[in-house]
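> next comes the sequence, and after it the predicted model I'd like to discuss.
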Amino acid sequence: MSFATGAVVANLYYIQPLVDTLAREFHADAGRVGVLVTLLQLGYAVGLATLVPLGDLVERRWLLVTLLVGCSGGLAVMALAPTLAVIASVAVLVGLTSVAVQVIVPFAAQLAGEERRGRVVGTVMSGLLLGILLSRTVSGVLAGLVGWRWVFGIAAIVTLAVAVLLWLELPSAAPTARMSYPALLGSVLRLVRDERVLRYRMVYGACAFAAFSVFWSTAGFLLARPPYHWSETQIGLFALLGAAGAVAARFAGSLADRGHARWATLGFVAAVTISFGALLLGGHSVLALAVGVLLLDLGVQGLQITNQCVIYELRPDARARITTAYMTGYFLGGTAGSALGVAAYVLAGWTAVCVLGAVAGLVAAGVWLVERVVQARSASIAVAAAPS
């Protein structure tokens, strides 16, 4: 399951080191190519809202295979696309069907025992995070060696192979909900309304992924131009620094199992915010850029695991729908981050990108303080209402 999540989620990120290459290939400006990153994430957000809830309603193995076959077909079309418009139209389909990874994660949480659920989710998410990080390296290296079309062609083959693997290896899982599809979607909104902790975690996730996307949607432009002038291969290899995020996944899962999720949240939010100070200096210093990437990926991925460990304890019978609510907010944050990041870079350069990312981190820190105040008030009211 860990391998599958990594292999599939990579489909959303192969394009990021290629933005400058595609701009030159199709004689397009940075803004038009940056839209492709946004469309992939927008498609993913739509899939989270409409397809992931089916994990509570239908047999999960069948759902996974159906999604992955569709994703493989979309990648094949991207590999053969004659125009940027074709890539843009199919990007939505690839994003939509790549939500298979968010069917796998709650499936793993369901199969795990309660006492080790955090570590199991952390292990599966380690694969997902490595997929995100290695995707940029694989994409850059392949594009440099054999051309950008092979990146999407090989991704199509790997995704189809994952579909076969999951069909053969995963157990059959009976649905946990009995209701109509419209009622299922409506129940997602009720979960958001009823679960205050879920709402807070949605905001943390959205802010963190917005910051992450602000940087990675524009890093290709920075590194391909003065003072760096890096090739696709060099840009892809640079992304390996983000492997710190996979280390954070296991660490964050263990912290959640031991009951330290609250303070871990603050620490990871701080890492995201501080990272943009180093990234600002990274406009002219590769060392500062490396430090910023390490802090950013550590904070974003650690916060993601902490959030998921917390929300999966809320409603064990509705984990797919809780995943839908949380991850929809998460990727809408990422979509906004990508769009605003590209716009900031085009209008005002690298400094604007870093300010925007830092603001996203500061918003998350503010929400953490609000949550602490609300919890303290609730505890005081509960103590005052208790019989003496």
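Yes, it's here.

> for the rest of this, base every contact and every neighbour count on C-alpha atoms.
OK.

> what packs against the helix or strand hosting F215?
Applying DSSP states H and E as the criterion places F215 in helix 196-216. Helix 196-216 sits against helix 181-194, helix 261-281, helix 286-311, helix 319-348, helix 350-385, with contacts defined as 3 or more CA pairs under 8 Å, 6 or more residues apart in numbering; DSSP states H and E.

> SS state for the closest residue to P227 other than its chain neighbours?
With CA to CA, 6 or more residues apart in numbering as the criterion, P227 has its nearest non-adjacent residue at 6.7 Å, and that residue is H284. Per DSSP: H, G, I helix; E, B strand; the rest coil, the secondary structure class of H284 is coil.

> H284 and L142, how far apart?
27 Å (CA to CA, to the nearest Å).

> these two: who's more crowded?
More crowded of H284 and L142, by other CA atoms under 10 Å: L142, with 20 against 14.

> need the contact list for the more buried one.
W148, W150, V151, T233 (CA atoms under 8 Å, 6 or more residues apart in numbering).

> any idea which helix or strand carries it?
Counting by DSSP H and E, L142 is part of helix 117-146.

> okay, now the one to match up with it:
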Amino acid sequence: MNSQQDSAPTTETNTSSMLAERSTVFLLAITCGLSVANVYYNQPLLADIGRSFDISVQQVGFIPTLTQIGYAVGLLFLVPLGDKVERRGLIVKMLFMLACALVATALSPNITWLSVSSFILGFNSIVAHLIIPFVARMTAVAERGKVIGTLMSGVIVSVLLARAASGIVGNILGWQAIYWIAAGLMIVLAFAIRGRLPVSKSSDKLSYRQLMQSLGHLVRQQPVLREAALNIALIFAAFNAFWVTLVFRLEAPPYYYGSQVAGLFGLVGIAGAIATPFIGRLVDKWGARVLVGFALAISLSGFVIIWIAGNYLIALILGVLLLDLAMHAAYVSNQVRVYNLVPNAESRLNTVYMVTNYSGGALGSFLGTYSWAMWKWNGVCALSFSLLVVALVVHLSGRRSRLKQV
């Protein structure tokens, strides 16, 4: 008994000192970013993939949807293990599995294979959500916003670059090439993580079944968790509805651009990525709920600009900038709210939050491509704006319910 009690503080001390080293935090940020980036490579490539397999917009629109559904399923069934098993080994194994899924995607001979491999790719792309709750657990509550903001800046930069890189690489080498490159990066990161991070065993003795059952208990017992998860799901649905249809908008009049330009639009959001650590500090200073309100106001403003003046390139760029900034602010703010709820349950809290988030994203991808097929750009903008209005209602309703309790 005593030896077990002594080992936990030792591991915690080693991990805390490890997190103080900038090179390790940089490695973790890169790993988080590149693992999540795999989910987004297909968005600027949808038109190219559709032409490659000679399929319709509705059919190819299911590829990012399936990827995000796979991601949500992986979050549900794999991320809770972060509260139970040795974390370094789990992260390394997932990186190798991710490399295999990327190779399978690159080798896809038809749309059926691509659909299955895209789901598996999403399922294995959850490495960031093993790392971030682990780091949050080792960080003081007063500094969690700053730390999570720093890691999320790596995620956001990678996601933005993923869209740009996949668009450029796809235009030059074909859409499969980006998946080969990404597979090589996952293998390199697996060896780097194994050589850099210490062994980190969990003291939680719950069985896997008990872990999964506890997810339901957390949802029922934590109203803030329900509110934050639903809020970010609605925002992410609006965000994805825009991004999966942007390439079709840019190929249409008056732009006539291709996948390369659609990918480069991801770089517009780099300002939001740079601002993410600052957003984390504002969360620590002003409170997460206040920042969520600001994020909703900014995102609604962004869609008004895109909808009304979307035929002008400068307006489209400004709208994308506002949307990315709002999405990052809402994501970090809601995530901090969730991590502060129950000590030693960060991975499970993150599971509920992220499964809801990416389920919303998958729904947004599906509804976005459907809206484009039926009503073109006006349909996409109306859909996204409506989703954000519902998110605002959820946010204000949560505030009113707390005031009544007081």
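Cool, got the structure. Everything numeric in this text was worked out from a predicted model, so none of it was measured.

> how about JSON lines for the helices and strands packed on helix 196-216 of structure 1, with distance to L22 of structure 1 and mean neighbour count added?
Output for those, formatted as JSON lines (distance: least, CA to CA, whole Å; neighbours: other CA atoms under 10 Å):
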{"stretch": "helix 181-194", "distance to L22 of structure 1": "37", "mean neighbour count": "15"}
{"stretch": "helix 261-281", "distance to L22 of structure 1": "25", "mean neighbour count": "22"}
{"stretch": "helix 286-311", "distance to L22 of structure 1": "24", "mean neighbour count": "24"}
{"stretch": "helix 319-348", "distance to L22 of structure 1": "15", "mean neighbour count": "24"}
{"stretch": "helix 350-385", "distance to L22 of structure 1": "21", "mean neighbour count": "17"}
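
> same list, those, but as JSON lines with distance to A81 of structure 1 please.
Below are these laid out as JSON lines (distance: least, CA to CA, whole Å):
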{"stretch": "helix 181-194", "distance to A81 of structure 1": "34"}
{"stretch": "helix 261-281", "distance to A81 of structure 1": "34"}
{"stretch": "helix 286-311", "distance to A81 of structure 1": "32"}
{"stretch": "helix 319-348", "distance to A81 of structure 1": "23"}
{"stretch": "helix 350-385", "distance to A81 of structure 1": "31"}
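
> nearest to R119 of structure 1, of those helices?
Closest of those to R119 of structure 1 is helix 286-311, at 9.0 Å (criterion: CA to CA).

> residues in contact with stretch 77-96 of structure 1?
11-12, 26, 35-36, 39-48, 70-72, 74-75, 149-153.

> buried subset of these?
In the contacts of stretch 77-96 of structure 1, burial by neighbour count holds for 11-12, 35-36, 39-48, 70-72, 74-75, 149-153, counting by 16 or more other CA atoms under 10 Å.

> would you mind measuring from S3 of structure 2 to V332 of structure 2?
S3 of structure 2 is 37 Å from V332 of structure 2, by CA to CA.

> and T15 of structure 2, how far is that from R137 of structure 2?
10 Å.

> I156 of structure 2 too?
21 Å.

> quick one, which of those two is more surrounded?
Ranked by neighbour count (other CA under 10 Å), I156 of structure 2 and R137 place I156 first, with 26 against 19.

> what is the orientation angle of the helix holding F215 of structure 1 with helix 350-385?
170 degrees (axes from the mean of the first three to the mean of the last three CA atoms, to 10 degrees).

> tell me the residues of structure 2 aligned with helix 196-216 of structure 1.
Using TM-score structural alignment, helix 196-216 of structure 1 lines up with residues 223-243 of structure 2.

> quick one: average offset of that stretch versus structure 1, please.
For stretch 223-243 of structure 2, the mean deviation from structure 1 after alignment is 0.8 Å (mean CA distance after the TM-score superposition for structure 1).

> would you mind finding the match for A256 of structure 1 in structure 2?
Match for A256 of structure 1 (TM-score structural alignment): V283.

> now L111 of structure 1
L111 of structure 1 maps onto M138 in structure 2, by TM-score structural alignment.

> now do A365 of structure 1
In structure 2, A365 of structure 1 lands on L392 (TM-score structural alignment).

> give me the residues contacting the helix or strand containing Q234 of structure 1.
Element membership for Q234 of structure 1, per DSSP H and E: helix 232-238. Contacts with helix 232-238 of structure 1, where a contact means CA under 8 Å, 6+ apart, come from 17-18, 21, 136-144, 220, 223-224.

> structure 2: matching residues for that helix?
Using TM-score structural alignment, helix 232-238 of structure 1 pairs with 259-265 in structure 2.

> with stretch 44-51 of structure 1 instead?
Using TM-score structural alignment, stretch 44-51 of structure 1 pairs with 71-78 in structure 2.

> next: stretch 335-342 of structure 1.
Under TM-score structural alignment, the match for stretch 335-342 of structure 1 is residues 362-369.

> check the mean deviation of that stretch from structure 1.
Once fitted to structure 1, stretch 362-369 of structure 2 is off its aligned match by 0.5 Å on average (mean CA distance after the TM-score superposition for structure 1).

> roughly how far does A140 of structure 2 sit from A297 of structure 2?
Where A297 of structure 2 is concerned, A140 of structure 2 sits at a distance of 30 Å (CA to CA).

> this completes my enquiry, with thanks.
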